[in-house]
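Peer 1: pasting the sequence and the predicted coordinates here, then a few questions.
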Amino acid sequence: MCRNIKTLYNFDPPATEDEIQAAALQFVRKLSGYNSPSKANEEAFHQAIDEVAQAARKLMDTLVTNAEPRNREVELERARARNAQRFGSN
């Protein structure tokens, strides 16, 4: 599950709220062991997602770097090349 969490900081354009929410969801799923919680745990599960997303947004808003923002398309191509080398191309 957590392998799907992508680096969101220092990209142009910046990470969207949906991307941060998706990363928070993956993180809470990993911690809880639930893909989707039972009715008894649903409120706590969703509250945790919101709190993790808020913390992630706060972190990203306060981090400082002198590095140039990374280009999403370039990073996507690099990932594809790594995957092709690792798993072979179809």
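Peer 2: Looks like it arrived, so ask away.

Peer 1: hey, let's count contacts and neighbours off CA atoms from now on
Peer 2: OK.

Peer 1: how about the contacts made by the residue nearest the centre of the chain?
Peer 2: Per Cα atoms, centre = their mean, the C-alpha nearest to the average position across the chain is that of Ala23, at 3.2 Å. Listed by Cα atoms under 8 Å, 6 or more residues apart in numbering, the contact set of Ala23 reads 4-6, 53.

Peer 1: just the buried residues of the longest helix along the chain, please?
Peer 2: The longest helix of the chain (DSSP state H) is helix 42-62. Neighbour counts over helix 42-62 (16 or more other Cα atoms under 10 Å) mark 45, 48-50, 52-54, 56-57, 60 as buried.

Peer 1: next up, a second structure to put side by side with the first:
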Amino acid sequence: MCRNIHALHNFEPRATDDEIDAAALQYVRKISGTNRPSRANQEAFDHAVAEIAHATRHLLADLVTTAPPKDREVEAAKHRERSARRFATA
């Protein structure tokens, strides 16, 4: 999984449209192998991002869980700590 795509399900507050769009963009960039499509491919690229964002919104709306929602700040702190350990200099 691409490191820039993060879980969006079961958070409080819920994932924003911007977060969903950013995840869709990262996904399309990853599978297309390009950060910036050529003019010839721009329309297909943008369409793919919109379709994936649309499907993601439906997925997040339909998922069910009994687990309590995760706190965004707590999860962000865990990610920062893990990153600090991973990239710490000896």
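Peer 2: Here it is on my side, so go on. What you see is a predicted model, and the numbers here were worked out from it, not measured in a lab.

Peer 1: still on that earlier bit, what lines up with the residue nearest to the centre of structure 1 in structure 2?
Peer 2: Ala23 of structure 1 maps onto Ala23 of structure 2 when the alignment is built from TM-score structural alignment.

Peer 1: quick one: Ile20 of structure 2 and Arg57 touch, right?
Peer 2: Yes - using Cα atoms under 8 Å, Ile20 of structure 2 is in contact with Arg57, at 7.3 Å.

Peer 1: give the residues shared as contacts by those two.
Peer 2: Joint contacts of Ile20 of structure 2 and Arg57 (Cα under 8 Å, 6+ apart) do not exist.

Peer 1: show me where structure 2 has its helices.
Peer 2: Taking DSSP H as the test, the helices found in structure 2 are 17-32, 39-62, 72-86.

Peer 1: among the ones you listed, which comes closest to Asn10 of structure 2?
Peer 2: Ranking these by distance to Asn10 of structure 2, with Cα to Cα as the measure, places helix 39-62 first at 8.5 Å.

Peer 1: quick check: that closest one compared with structure 1, mean distance?
Peer 2: On superposition with structure 1, the mean distance recorded for helix 39-62 of structure 2 (mean Cα distance after the TM-score superposition for structure 1) is 0.3 Å.

Peer 1: and that helix, what other elements does it pack with?
Peer 2: Packing partners of helix 39-62 of structure 2 (3 or more Cα pairs under 8 Å, 6 or more residues apart in numbering; DSSP states H and E): helix 17-32.

Peer 1: the helix it packs on vs structure 1, mean deviation?
Peer 2: Mean deviation for helix 17-32 of structure 2: 0.3 Å (mean Cα distance after the TM-score superposition for structure 1).

Peer 1: so which bits of that helix are buried?
Peer 2: Those would be 20-29, for helix 17-32 of structure 2 by 16+ other Cα under 10 Å.
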